[in-house]
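>>> I'd like to go over a predicted model; first the sequence, then the structure.
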Amino acid sequence: MDFLLDAYFYPYLPIELDAETKKDINQKAVRLIQVADWFCKYQSPLNMWKNHPSFLAGEILFFVLCALTFCHAWRHGGRYLYVWIGICIHALNVENLCYWIPDMDNFWQAQGILTFFGARAPLYILLGIYHMFDYTAYVMIQRLRLPWWAEGPAVGLCAVMLDFPYDIMGIKEVWWTWHDTDPNIYDRFYWVPWNSFYFHASFACSFVWILNLSRKYIVDDIYDWKKFPREFLCAFLAGTGAFWLGTIQFALFYHPAHDFFKVHSEITSILFLSFYVVIVWSVDRQSGNPGPARSGNRWWFDELACAVALEYLFFMTLVVIGQPSQIVAEGLHQAVGPCNYTQKVQTPTGLVLQKKMFLCADNYDEGYFDFKCLPGGKLKMPDDGSPLDWYAICGTDYENRAEYIVIVWGACCLFGYIFYNLASWSGETPVIPAKVYGPPRKKPETRGVNPLFPNQPEKIIEPKSTPKGKSPGRKSATAPPTSASPKQLRSRSNKKTD
């Protein structure tokens, strides 16, 4: 930095700076570069295509899916656009809190084209995953015309159905890594923590609950664009409050059962999702007058239907042609260090659990990556013995690819059919009534009033029309004779008799 400033900055200043001033400027410039580097890191797509092609393809896919959700929100406008904005706030809030709260810091994303917040959040997470899962689920459930309190669990279930193939294939393709010994994510399903499904369901549900409740008391039923501060406030409250309400849902069921009674996370997650299913199913069955919720169009297709189809087709293809054993994912991962260091994990119930502070390179249980592709097949640690958190890992091959194909294809086909019924055999996307502002209407023209008789309209005498082809000021040569008097008529009659 000193060389760059001395060569390209200081010589072009109109004044000469002393050494102390230059030193101070150099330090501030370095600090600015560090902040910019923390905020956003760039990686060449060519490098990603060489070492991690499936992740590059996944990023591009979710950019496209995010664009489709935005097109849908823009086309429908009004409150749908505010939902899309609220999900942006929700994504930023959840991701950053998960990185900054030590008890929840238990996963590390692969490095994307642009990665934010200290190399923790790829752009496709902030503008992709949350919009695809939560916005799509929200709009689909709107077509069912459920009560506002039942929409939350329904949206949570739809978010899990969209997340399911992504979770299974994403971890196998090393799109992220999990903490090795964190008790909250220790119980796995194809290396996916069971609590991941619990997380997506509860947080999406919480977002919808807060959004609906705030709109009930802050805004009117009719959308008014001039009251956009209120509309934005509702979206902001949902985006920032969903994390905390979702955490409460964890504290009410998962943590007491898991932390105190050692119930496996598989049991708590399945029961929690089943409870959501019962709520949605019972409310849908008890609807005495479903109305438009049953008026479907089997040929219906829009941006969100396209997004669901693209996501499922992508993962169905990836599980067949993907080569995870050839992946080299270099980036930020769980720090590797001494194997005997532990740290506390504070749970919402007040119980304190334990997890290892560092990944033990010689003794870990994460079967989706290893170090075989590195020189010597072993991770090289710093000479000073300090922990290492930026390193390369290698993907592993399928133990049974056919099993992955069955579960991914089965889930995509089953969930795709459910979404087809939600979209094509339910009502249309609700149109939110909106107040329309336009130019002032012109007053209707009033007829003239006779001043002598105010109650009677003024008579308008129109001139008689002139026959076509005749001049009004000149008599025609073939004009009929004028009428005769009675005496002349009698005289003419006598002449005819003679």
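Arrived safely, thanks for sending.
>>> hey, let's count contacts and neighbours off CA atoms from now on
Fine.
>>> just confirm residue 355 contacts residue 342, I think it does.
Yes: in this structure, residue 355 is within contact of residue 342 by C-alpha atoms under 8 Å, at 5.5 Å.
>>> when the two are compared, which one has more neighbours?
residue 355 (17 against 13; other C-alpha atoms under 10 Å).
>>> before we go on, here's another structure to hold up against the first:
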Amino acid sequence: MEYNITGFGEERSEMNYTGLGNWLIGYMDPYDYWNAHPTYAICELDFLIGAGLMLVHAFTTGGRWPWLFFASMFHGFVVELIAYFAPFIANFWHAQGMITLFDRRMALYIAVLYPVFYYHASWASSKMKLKSQLVEYMAVGLMTVLVDIPYDITSVKYVHWIWHDTDPNIYDRHYWVPWNSYYFHLCFSTSFQFWFHSVRRWIDKSKDLDKWQAGSIKSEINALIAASLLGMPGGCLLFLPFYHPLHDFYGVPSEVTGVSILMAFTAIVWKFDRKSHRYEKPAKMNFVSKILFGHLLVHYLVFLVMVIFFNPEDAISIGLHQPIGNCNETEPVHTILKTLHRQKYLCLDNYDEKYYDFHCLPNATVPSDGSIWYTVCGTPFENRAEYLTVLSLITFIAYMVFTSFHFDYDENTEKLWKNTKLSKKNN
């Protein structure tokens, strides 16, 4: 089959730019973009629309919500740029979008991915009315993972990015998603929440402010900077209790450490949710809030629809991928406690990334040694029904969880609470 796509089959061993602007922003023709990677375009649109709705919701609602959006966006830039350019991290490569930033490493929608995750998670968790602020931060972490799961599982199958083949921190996978991806989102979002709320509270400690009431400009700017810069190191520290000692020294699989911390967080949040401040009916949603909640539902349906109507073997990703080279050359991977090692290059004779191959290229020709920019092709589902089952279950769970937080309440609890307040007032 012939593909009329600009750059199809092109190989590069280095990236040459005409100037800073060309390094900063790359552009792909919309026709080529859709023909090569339609699911990627749909995914990107989902996040960009969601971010736009959140901005409207944030400024309509006021308080700290606009600060949350921009703080999470800057936090995302910090995390992503360090992940791209720190040599001992650099373990994934995004596909090229219509606009791709920073040395062709960051698709435009990634700039708003963290706000979309954190805003939905924070908005839902705020309605839990938990008595412990720390536990609420953990609840945000769990909700972030819940929003992320369908995106992670589906996107990697449609080669929206590829992972490093032998990095020990992402070696253990679930539907080709590293277990540490969920661990990462859980810990980084929890750490971000801690800094975002704590710094504002420390600076404006003399003021009796609700968590979502805007404080002084000084406190909000400091909270934004702290959450942006410290969210990542704080999240890395949360890898210490479960992951690094067990994985790095005792060889415990990431599946076990990832599930362990998810279950621990869930148990703690569940316990505190039994005795929360949620006594009254949640505030009625206005039109903007309903539209934003609708986006959350659409977010899950987007990935479900992808699996139903699009074939992953038709996906073509032209761009930066793991460099190809000497199969025997290794490089260090520095963790908090220990230095591990991985193969420096993708070994075409022996790689284990079955979600992509080179079948769409003429004669299925593999890229040349030294290539850093080349074309990869998606691969068929081994069992599409299995993916549909998993994504349908996740969508159902998300629907039950988020509708419960946003809409459910117990009329008897509300009546009891009002009678208790009335009794105290009369006494």
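Looks like it came in fine. Quick caveat: nothing in here was measured; it's all calculated off a predicted structure.
>>> could you pull out the helices for the stretch 301-427 of the second structure?
For the stretch 301-427 of the second structure, the helices defined by DSSP state H, counting those that start in this stretch occupy 384-407, 411-426.
>>> ok, which of those comes nearest residue 42 of the second structure?
Nearest to residue 42 of the second structure, of all these, is helix 384-407, at 17.0 Å by C-alpha to C-alpha.
>>> residues in contact with that closest one?
With contact meaning C-alpha atoms under 8 Å, 6 or more residues apart in numbering, helix 384-407 of the second structure is reached by 124-125, 127-128, 146-147, 149-150, 281-282, 297, 300-301, 303-304, 307-308.
>>> which among those residues end up buried?
Buried members of the contacts of helix 384-407 of the second structure, scored by 16 or more other C-alpha atoms under 10 Å, are 124-125, 127-128, 146-147, 149-150, 297, 300-301, 303-304, 307.
>>> pipe those into JSON lines and attach distance to residue 177 of the second structure per row.
Below are these laid out as JSON lines (distance: C-alpha to C-alpha, whole Å):
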{"residue": "124", "distance to residue 177 of the second structure": "25"}
{"residue": "125", "distance to residue 177 of the second structure": "25"}
{"residue": "127", "distance to residue 177 of the second structure": "30"}
{"residue": "128", "distance to residue 177 of the second structure": "29"}
{"residue": "146", "distance to residue 177 of the second structure": "14"}
{"residue": "147", "distance to residue 177 of the second structure": "15"}
{"residue": "149", "distance to residue 177 of the second structure": "9"}
{"residue": "150", "distance to residue 177 of the second structure": "11"}
{"residue": "297", "distance to residue 177 of the second structure": "22"}
{"residue": "300", "distance to residue 177 of the second structure": "17"}
{"residue": "301", "distance to residue 177 of the second structure": "19"}
{"residue": "303", "distance to residue 177 of the second structure": "15"}
{"residue": "304", "distance to residue 177 of the second structure": "17"}
{"residue": "307", "distance to residue 177 of the second structure": "16"}
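>>> residue 91 of the first structure contacts residue 126, correct?
Yes: taking contacts as C-alpha under 8 Å, residue 91 of the first structure lies within contact range of residue 126: 5.6 Å.
>>> first-to-last residue distance for stretch 98-116 of the second structure?
By C-alpha to C-alpha, to the nearest Å, the extent of stretch 98-116 of the second structure from end to end equals 20 Å.
>>> helices of the stretch 1-150 of the first structure, start to end?
2-8, 19-39, 45-51, 53-76, 79-100, 123-124, 130, 136-142, 148-172.
>>> rewinding a little: out of the helices of the stretch 301-427 of the second structure, deepest packed?
helix 384-407 (a mean of 15; mean count of other C-alpha atoms under 10 Å).
>>> could I get the helices of the stretch 1-150 of the first structure as a markdown table with distance to residue 330 of the first structure?
Shown next, in a markdown table, are the helices of the stretch 1-150 of the first structure (distance: least, C-alpha to C-alpha, whole Å):
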| stretch | distance to residue 330 of the first structure |
| --- | --- |
| helix 2-8 | 29 |
| helix 19-39 | 17 |
| helix 45-51 | 9 |
| helix 53-76 | 12 |
| helix 79-100 | 19 |
| helix 123-124 | 17 |
| helix 130 | 25 |
| helix 136-142 | 32 |
| helix 148-172 | 15 |
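>>> will you turn the helices of the stretch 301-427 of the second structure into TSV that also has distance to residue 367 of the second structure?
What follows is the helices of the stretch 301-427 of the second structure, written out as TSV (distance: least, C-alpha to C-alpha, whole Å):
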stretch	distance to residue 367 of the second structure
helix 384-407	29
helix 411-426	64
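>>> to residue 135 of the second structure, which of the ones you listed lies closest?
Of the helices of the stretch 301-427 of the second structure, nearest to residue 135 of the second structure by C-alpha to C-alpha is helix 384-407, at 15.5 Å.
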